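>>> I need the structure of the sequence given here:
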Amino acid sequence: MKVGDIALAVFLAVLAVVSAGALNHMNAADRSIDLLGFALAASTALVLAVRRRWPEATLAANVVLLSTYLWLTYPYGPVMFTFSVATYSVGRYLPLNRAATATLIALVVEATHLFVHPASASGLYGLIPSTGFAIIPLAVGVMVRVNRESAERARADAIRERVSDERLRVAQEVHDVVGHGLAAIKMQADIALHLLAKKPEQAEIALKAISSTSTEALDELRATLTVVRGRAPAPGLSLLPDLTDRMSHAGVEVRLNVVGTQRALPAAVDLAGYRIVQESLTNVLKHSPVKRATVKVGYSADAVDIAVSNPANGVPVGDGFGIAGMRERVTALGGQFSAGPTAEGMFEVRAAIPAKGDA
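Alright, predicted model coming up:
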C-alpha cells in the first residue's frame, strides 16, 4: 500500500462519515443515519487503500458496501465518490477489457438500489448519475494508463536508441584503432617476408617494427576501452605527431602542417579530428601504391579544418566503417565532409567541424 492511497482512503472515509451525519434528516425519505450507516460509509472509502494492488477486488468490495448502504436507504452524498475512485482505479491499472467488464458488473449491482431507495430518481433518470459516477472515472483512468504506457514506450525506445548509438560508437572506435594497427603490422610483415631470405638484417628491422607497432596498437586499444568506460580522456589532435611517427615507421611518409593557433577543442570534436586523420592514413597504408600523405589541420575561431591527401593511384573510396564512419562522425557534429579525387591527381579527405568554444 502506498502512503498516498492510504491518505486518500482516510480522507474519503472522514468525508463520507461527516457528510452522512450532516445530511441526516435533510430528506424525510432517507433512513436516519446510525452506527451501521457510519460504518458502511467509512468502509466504502477505507477499502480504497489497496486499490493500486488489487483494483478489481477493491471495486468489488466497494460496490457491495456502497450498495448495502444504499439498499438500507441511508442518505446520498459524497459517499458516492468512493465508487468513482474505485472505477477509476480499474481503468488506470487493468487492461481495457477487464476494466470495462468489471465496471459494467459493478454498475449493474450498484444500480439495483434504484428499485428500493425512496430518494432515488425514477426510471432512466436514476441511471444517469449512477452511470456518470462509473463511466467517466473509468474513461479518465484508461486515458491516464494509455498516456503513461505511451510515455514508457517512448522512454524505452529512446534508451534502446542510445544503446544502439553507443554500440556503433564503440565499434567505430575499435575499428579505427585495430584497423590502423593491423594495417601497419601487415605492411611490415610483407616487407619482412620479402627481405627474409635476401637481407635478413633488414627483415629483423621490419620484425622489430611489427613488435613495436603491435605494442602501440594494444596500448591504444586499452586506452580506447578505458575511454569507453569513462576513466580517461580520449585521444585528440594534439597527438597527431605521435600518430604520424607511427605511420612513418609503418612505411608511410607523412607531412604534418598545422595552420593557426592550436587550441583545446571540445572532446567530441578533438576525437573526431584525430580519428579522421588516423583512418585516412590507414587507408593510404592499405590501398595506395605511393606511401606518401600530407595532413593539414587549420584552426579558426569557430571551426577546425582537416585535409588528408595522397597520390590518387588506385585508392578506393571504400565502404563499411572507413569513409562512411568518418562522414558520420563529422555530420553528427554538424560539420561537412568530402572524400574523393582532386583535379591535381590526389585523393583527398576533407572535414570542416564546428568547434566554437574551448574544451
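>>> CA atoms for contacts and neighbours, from now on please.
OK.
>>> after the longest helix anywhere in the chain comes which helix or strand?
Using DSSP state H to define each element, the chain has its longest helix at helix 124-195. Per DSSP states H and E, the first helix or strand lying C-terminal to helix 124-195 is helix 200-228.
>>> ok, which stretches of this protein are strands?
Ranges of strands in the chain, per DSSP state E, are 253-259, 292-299, 303-311, 336-341, 346-354.
>>> turn these into JSON lines, columns for mean neighbour count.
Listed next are these as JSON lines, based on neighbours: other C-alpha atoms under 10 Å:
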{"stretch": "strand 253-259", "mean neighbour count": "15"}
{"stretch": "strand 292-299", "mean neighbour count": "18"}
{"stretch": "strand 303-311", "mean neighbour count": "22"}
{"stretch": "strand 336-341", "mean neighbour count": "17"}
{"stretch": "strand 346-354", "mean neighbour count": "22"}
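>>> wait, which of those is closest to G4?
The closest of those to G4 is strand 346-354. By C-alpha to C-alpha, the value is 50.7 Å.
>>> for burial, what's the neighbour tally of H249?
The number of residues packed around H249, counting by other C-alpha atoms under 10 Å, is 16.
>>> what's the spacing between it and L207?
12 Å (C-alpha to C-alpha, to the nearest Å).
>>> same check on T224?
With C-alpha to C-alpha as the criterion, T224 and L207 are 25 Å apart.
>>> and what of I136?
From I136 across to L207, the span is 81 Å (C-alpha to C-alpha).
>>> try P75
Counting by C-alpha to C-alpha, the gap from P75 to L207 is 99 Å.
>>> more crowded one of those two?
Neighbour count, other C-alpha under 10 Å: between P75 and L207, P75 has more, with 28 against 20.
>>> and this one, so I can compare the two:
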Amino acid sequence: MPEANLARPPTGAKTVVAWAAFALSPLVLAAWAAVGGPPSVVPVLAMALPFGVVRRQPWAVLGLLVAELALSPLVPESHSFVRYLQIVSIDLAVGCLATVRRPRVSVGAAAAVLVAQAIVANVFPLWPGYGARGSVEAVAGLVIAWLGGNTLRLWRQNAQARRAHAAAEAVQAERLRIARELHDMVAHSIGVIAIQAGMGRRVIDTQPGEAGAALHAIEDASRDTLAGLRRMLGALRRSDAEPVAAPLGLADLDALVARSADAGLRVRLRRLGDPRPLPPEIDLSAFRIVQESVANVVRHAGTSECQVVLDQRDEELFIEVTDNGRGHVQGDGYGIPGMRERVALLRGEFSAGPRPGGGFRVTARLPTFEGAR
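Below you'll find the predicted structure:
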C-alpha cells in the first residue's frame, strides 16, 4: 500500500470527526457567551464547525445555525459582531442548500429563515441600530446567498448535461465507425462469394475445374472476412495496455485486386505521385473507400473491368474509381453514405455519380497535412 494512503484517515473517521464538530458548535458558542469571553476567533470557530457536514446534511446545518440564533441574548451587547456573524453563517448555509436542492425547496427554506430572523429581531435587536435598514440588509444578504447557490446548481446541471451529451455523441460516433467497418469489410467479400457461388452452380456439371476454382475463391474470401472480423472483435475487447494489430491500409490493395480477379473483375490499379507513409486513419479510410467502390462495381456495374487511381500529392491523397458498366443503383444502401461519412470526418471532399459517357465514378480527396486533422 502506498505511504500516502497510510497517512490518509479512513472515510468513517472523517465522518465521526465532522459530526463531532457539528455537535460541539453550540456548546462552544454557549460556553464562550457564558464566560463573557473577549472578542476572539472562538465565535468564528463555533460558526464554522457545522459546515463539515453541509454537503451531506445541509438541512441539519441550517437548522442548527438558526437554533443557535436563540443564544443571541447570551452574547454581550459589546460583542454584537457575533450576531452579525450568525446571520452571515445562516446565509451561507442557505446558499449551500440552494446548490443541492430544487428552487421551490431552497426558496421555502430561505423564507423560513427570514421568518425566524424576524421573530428574533422582534424580541431584541440583532445588533446596535438594527431596524428597517438592518432588516433590508439581512434580506439582501440572504437573497445574494441564495442566488449564488442556485447559480452554482444550474452550472453543475449544465456541466453534467454537457458531459452526458458528449458521452452520447462519442458512443454514437463509435457505433457509426463500427458499422462502417463491418459494412466495408463484409460487403466486398460477400459480393465475391455471391458471384463465385453463382458461377460454380452453373458450371459444376459441365466444368468441374471451374467450379473447384470458384469454391477455392469462396474459401479465400471467407477466410479473409473471418480474419478481419476477428481483428475487429479483438480490438473491441482488448484493454488499453494490450498491443493493437496493424490496421488495414493501401498496402493491402494488391490482395484486394487479387480477390476481385477471383470474382471476375479486373482492377487496374495506378499509383501516382510520391508514395509516403500516411496517418493510420487516412490509410485505413483510403483502403475502405477503394474496397467499397470495387464491391459496388462487382454488385451493380455488370462489367468485368474498373480502374483505381491513387495520386499521393503534397498535401492530399486523391482517389478515383471508375468503371464503364451500366451504372449503380443508389438506393437505401450504406456503402456510399459510409464513404461520404469517412471523408467528411477527415475534412475531405467526396463525390459519387454516373459518368457522362456511361459507367460510374467515385472520387475522394483526403487532406494529409497535420492541420487538416
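>>> circling back to that earlier point, what range in structure 2 does the longest helix of structure 1 sit on?
Aligned using TM-score structural alignment, helix 124-195 of structure 1 spans residues 132-203 in structure 2.
>>> with structure 1 overlaid, how far apart is that stretch on average?
After superposition onto structure 1, stretch 132-203 of structure 2 sits on average 1.0 Å from its aligned residues (mean C-alpha distance after the TM-score superposition for structure 1).
>>> tell me how far that stretch lies from the chain's centre.
Averaging C-alpha positions (C-alpha atoms, centre = their mean, to the nearest Å) puts stretch 132-203 of structure 2 6 Å from its chain's average.
>>> hang on, isn't A20 of structure 1 packed against F38?
Yes: counting by C-alpha atoms under 8 Å, A20 of structure 1 touches F38, with 7.3 Å between them.
>>> more neighbours, these two?
A20 (24 against 19).
>>> measure that one to L127 of structure 1 for me?
A20 of structure 1 is 22 Å from L127 of structure 1, by C-alpha to C-alpha.
>>> likewise for S238 of structure 1?
From S238 of structure 1 to L127 of structure 1 the distance is 79 Å (C-alpha to C-alpha).
>>> between those two, which one's more packed in?
Taking neighbours as other C-alpha under 10 Å, S238 of structure 1 and L127 compare with L127 leading, 18 against 14.
>>> spatially nearest residue to that one, not counting backbone neighbours?
A111 (7.0 Å; C-alpha to C-alpha, 6 or more residues apart in numbering).
>>> now which residue in structure 2 aligns to V50 of structure 1?
Matched to structure 2 by TM-score structural alignment, V50 of structure 1 sits across from V53.
>>> how many neighbouring residues does that match have?
Around V53 of structure 2 there are 18 residues (other C-alpha under 10 Å).
>>> thought it was touching A21?
No: using C-alpha under 8 Å, V53 of structure 2 is not in contact with A21, being 9.1 Å away.
>>> contact partners for G123 of structure 1?
By C-alpha atoms under 8 Å, 6 or more residues apart in numbering, G123 of structure 1 lies in contact with nothing.
>>> gap between it and T112 of structure 1?
Remark: distance between G123 of structure 1 and T112 of structure 1 (C-alpha to C-alpha) = 12 Å.
>>> now do A154 of structure 1
44 Å.
>>> and for P200 of structure 1?
Per C-alpha to C-alpha, P200 of structure 1 is found 104 Å from T112 of structure 1.
>>> and the alignment partner in structure 1 of V297 of structure 2, how many neighbours?
Per TM-score structural alignment, the equivalent position to V297 of structure 2 in structure 1 is V284. Residues lying near V284 of structure 1 (other C-alpha under 10 Å) number 26.
>>> the one 5 residues further on too?
Burial of P289 of structure 1, expressed as a neighbour count using other C-alpha under 10 Å, amounts to 13.
>>> for it, give its distance to V315 of structure 1.
To V315 of structure 1, P289 of structure 1 is 8 Å away according to C-alpha to C-alpha.
>>> also E344 of structure 1?
For E344 of structure 1, the distance to V315 of structure 1 - C-alpha to C-alpha - is 14 Å.
>>> the more surrounded of those two?
A direct count of neighbours by other C-alpha under 10 Å for E344 of structure 1 and V315 places V315 higher, at 19 against 8.
>>> counterpart of the more buried one in structure 2?
Residue pairing (TM-score structural alignment): V315 of structure 1 is matched to H328 of structure 2.
>>> which residue is the nearest non-sequential neighbour of its match?
Per C-alpha to C-alpha, 6+ apart, closest to H328 of structure 2 is H300, 5.3 Å.
>>> hmm, that neighbour is touching Q330, no?
No: assessed by C-alpha under 8 Å, H300 of structure 2 is found out of contact with Q330, at 9.7 Å.
>>> between the two, point out the one with more neighbours.
H300 (16 against 13).
>>> tell me who's in contact with that one.
Shown in contact with H300 of structure 2 (C-alpha under 8 Å, 6+ apart): R326, G327, H328, V329.
>>> so which of these hold up in structure 1?
Contacts conserved in structure 1 for the contacts of H300 of structure 2, counting by both residues aligned by TM-score structural alignment, their matches' C-alpha atoms under 8 Å: G327, H328, V329.
>>> can you list those in TSV and add distance to Q307 of structure 2?
What follows is the kept ones among the contacts of H300 of structure 2, written out as TSV (distance: C-alpha to C-alpha, whole Å):
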residue	distance to Q307 of structure 2
G327	14
H328	15
V329	19
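>>> which among those residues gets closest to A110 of structure 2?
V329 (67.8 Å).
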